[in-house]
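**Student:** Coordinates only, no sequence provided:
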């Protein structure tokens, strides 16, 4: 695994490149451009950057309008304010008419850190994947983020991309990596159990795989970057091969990756599925690493879940 880069940083870099590549790309931000890194786009194309102020609901409506004029709006604020505060506008003004708006929300999950529960979006995947027409993407690292942003620019329809504040290790090889919406990535083969992870938990899943290997347990590791549409074929195949699954996400265990995987497995090929995530509680203030440990979102916690899942086979 390579250098650590926050996915929001990679988003800013990709936006700046997109400014030169696509003249229809426009960016709207809710007065947080330095934090969301959309300021990078403003530097390149200031005439296509709009600071909408602290008015997220209105920002979504304006983005919807711009999309009807052939523009490709990339809309950014913190995940709590995008998915939470502007839910109605995303549902009714963007997804209902199936408009070409890209909502790229930063500062998702517990690793917002010291900002605490009011800013820690641990429900956003659940909210966004419940809306018809919405594509939901949660990149694992900088390489995947840049590829995802370029990909959604070329796909018609609403997209929600979940981005983080904390720097994370690069788990994908930039030269070999291929991003495809709706397709998971198998990072490690194994026959004893499957660890399906998303976002920053992909790094922890790979670390857990190495710990388990020392104990003779061979874990398949799958990165599901697209929560919706989810890669059913890959998940079912993994269930058949390993007969046990552990999911890992920096999100509530209700309605996120674990729920999405469970929905597929329960209908197609029932095997034990254990979910690792935030257990129906709010977050609290603290350093990102301390919070991940306090809420059981580490490689060691994945190892414990894996052993329990194997016992249930």
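**Tutor:** Thanks, I have it. Since the model is a prediction, treat every value here as computed from it, not as a measurement.
**Student:** rest of the way, CA atoms for contacts and neighbours
**Tutor:** Will do.
**Student:** now the helices for this protein?
**Tutor:** 7-21, 33-36, 39-44, 56-67, 79, 87-89, 124-129, 142-152, 201-213, 232-242, 257-268, 288-294, 299-311 (DSSP state H).
**Student:** hey, which of the ones you listed is tucked in deepest?
**Tutor:** helix 79 (a mean of 28; mean count of other Cα atoms under 10 Å).
**Student:** Can you tell me how far residue 258 is from residue 90?
**Tutor:** Residue 258 sits 24 Å away from residue 90, going by Cα to Cα, to the nearest Å.
**Student:** my bad, residue 112
**Tutor:** In terms of Cα to Cα, residue 112 sits 23 Å off from residue 90.
**Student:** Repeat that for residue 119.
**Tutor:** Distance from residue 119 to residue 90, by Cα to Cα: 19 Å.
**Student:** for residue 156, same thing?
**Tutor:** On the measure of Cα to Cα, residue 156 and residue 90 end up 16 Å apart.
**Student:** Residue 97 now?
**Tutor:** For residue 97, the distance to residue 90 - Cα to Cα - is 10 Å.
**Student:** Show me which of these two is the more surrounded one.
**Tutor:** residue 90 (27 against 13; other Cα atoms under 10 Å).
**Student:** which one is the more buried one nearest to, not counting chain neighbours?
**Tutor:** Spatial nearest neighbour of residue 90, excluding adjacent residues (Cα to Cα, 6 or more residues apart in numbering): residue 60 at 6.4 Å.
**Student:** That neighbour: what's it in contact with?
**Tutor:** 75, 86, 89, 90, 93, 94 (Cα atoms under 8 Å, 6 or more residues apart in numbering).
**Student:** got the contact list for residue 49?
**Tutor:** 26, 27, 28, 41, 42.
**Student:** Check residue 95 too.
**Tutor:** Applying Cα under 8 Å, 6+ apart, the residues contacting residue 95 are 131, 132, 133, 134, 157, 158.
**Student:** will you turn the residues you listed into CSV that also has distance to residue 5 and neighbour count?
**Tutor:** Below are the contacts of residue 95 laid out as CSV (distance: Cα to Cα, whole Å; neighbours: other Cα atoms under 10 Å):
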residue, distance to residue 5, neighbour count
131, 30, 16
132, 32, 12
133, 31, 20
134, 27, 24
157, 28, 20
158, 26, 24
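**Student:** try this one next to it:
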């Protein structure tokens, strides 16, 4: 079960949540291994290299080879966790993950860091607006977007228990807190974190906090907004979407990703497949590439702030 904790703004860096959780898992399971593509300093995986040198492999700037190595480790019974920046963990290695991973029935747990505007000054070449779309297209994959470090820790632990292709995206740095430490979740189930009667907002990743900010502010204007944290984008919680969309004036998806193939598309598919006629607005990035800037600047530039969401909601009621 989960408990909200929006008062506590101090959180671990997301990357340290991953690193510390992997170090804990390595104590419990001698088959857990970590692979890195020359970003140990950026990811914090260099700490794993120091504490567990025999369970860490730095393949260098050779992401496709990293996936091949992970496939070999999986074949021999190991549980590989891979990290690199989001675009290199998805689009650069898509064929290898698809064939050497999914098609060959191997297990790979992939952490794609700094998705969307969180990439900051690394710019357009390092920006991924399409990683969810790519990973969703892989048969039987699991795709998650972590809202905070507590949820990231839980996701990493849960991935370690499963076989197959699992992808989680998340900022490397601290993000606004959403959940109390020790909260637990369920893969494939969304979290209803605020009830409301006028508009349903379905968000994922660090935008969950912004969605809550917008919803709470709009309550003062007499607008009742329901918020779901859809941290598992695949498999998506169709039952919860259908139940909570019923009777709403509008449904709005809110994601740090392209509106093509991401959370918005997944929700649209659920509504269309079930003949639900509620108005849907997908708030995300539309036909744009990334650019250089601070994360805060880029979030505003791509209109993914709480204020942007508030404006969209107000236009629907």
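**Tutor:** Ah, there it is. Keep in mind that this is a model prediction, so the values were computed, not measured.
**Student:** TM between them?
**Tutor:** Here the superposed chains carry a TM-score of 0.96, computed using TM-score structural alignment, normalised by the length of structure 1; 309 aligned residues with a Cα RMSD of 1.2 Å.
**Student:** what do we get in structure 2 for the residue nearest to residue 90 of structure 1?
**Tutor:** Aligning on TM-score structural alignment places residue 60 of structure 1 opposite residue 67 in structure 2.
**Student:** From residue 155 of structure 2, how far out is its match?
**Tutor:** Residue 67 of structure 2 is 20 Å from residue 155 of structure 2, by Cα to Cα.
**Student:** thinking again about what came up before, redo the contacts of residue 95 of structure 1 as CSV? Include distance to residue 213 of structure 1.
**Tutor:** Listed next are those as CSV, based on distance: Cα to Cα, whole Å:
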residue, distance to residue 213 of structure 1
131, 39
132, 41
133, 40
134, 38
157, 42
158, 40
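**Student:** so which pair among those is furthest apart in space?
**Tutor:** 131 and 157 (12.5 Å; Cα to Cα).
**Student:** In structure 2, what range does stretch 21-33 of structure 1 match?
**Tutor:** Counting by TM-score structural alignment, stretch 21-33 of structure 1 corresponds to 28-40 in structure 2.
**Student:** what about residue 221 of structure 1, neighbour count?
**Tutor:** 26.
**Student:** what sits against the aligned partner of it in structure 2?
**Tutor:** Correspondence of residue 221 of structure 1 to structure 2, assessed by TM-score structural alignment: residue 227. Contact analysis of residue 227 of structure 2 by Cα under 8 Å, 6+ apart lists 192, 193, 194, 195, 196, 200, 201, 202, 203, 211, 212, 215.
**Student:** Structure 1: which residue goes with the last one?
**Tutor:** Alignment note (TM-score structural alignment): residue 215 of structure 2 maps to residue 209 of structure 1.
**Student:** same thing with the second one?
**Tutor:** Taking TM-score structural alignment, residue 193 of structure 2 has residue 187 as its aligned residue in structure 1.
**Student:** Contact partners for its match?
**Tutor:** Per Cα under 8 Å, 6+ apart, neighbours of residue 187 of structure 1: 220, 221, 222, 223.
**Student:** cutoff 6 Å now
**Tutor:** 221, 222 (Cα atoms under 6 Å, 6 or more residues apart in numbering).
**Student:** likewise residue 282 of structure 1?
**Tutor:** residue 117.
**Student:** Out of the contacts of residue 49 of structure 1, which is nearest to residue 69 of structure 1?
**Tutor:** Nearest to residue 69 of structure 1 among these, counting by Cα to Cα, is residue 26 at 11.6 Å.
**Student:** ok, and the closest non-adjacent residue to residue 170 of structure 1?
**Tutor:** Residue 170 of structure 1 sits nearest to residue 2 (Cα to Cα, 6+ apart), 4.7 Å away.
**Student:** counterpart of residue 304 of structure 2 in structure 1?
**Tutor:** Match for residue 304 of structure 2 (TM-score structural alignment): residue 297.
**Student:** The residue nearest to its match when sequence neighbours are not counted: how many residues sit nearby?
**Tutor:** Nearest residue to residue 297 of structure 1, sequence neighbours excluded (Cα to Cα, 6+ apart): residue 277, at 6.5 Å. For residue 277 of structure 1, the count of nearby residues is 25 (other Cα under 10 Å).
**Student:** So residue 277 of structure 1 sits against residue 256, correct?
**Tutor:** No - the pair residue 277 of structure 1 / residue 256 is not scored as a contact, 9.0 Å apart, by Cα atoms under 6 Å.
**Student:** Tell me which residues touch the counterpart of residue 72 of structure 1 in structure 2, please.
**Tutor:** By TM-score structural alignment, residue 72 of structure 1 lines up with residue 79 in structure 2. By Cα under 6 Å, 6+ apart, residue 79 of structure 2 lies in contact with 31, 32.
**Student:** Contact partners for the alignment partner in structure 1 of residue 290 of structure 2?
**Tutor:** In structure 1, residue 290 of structure 2 lines up with residue 283, judged by TM-score structural alignment. Residue 283 of structure 1 sits next to residue 117 when contact means Cα under 6 Å, 6+ apart.
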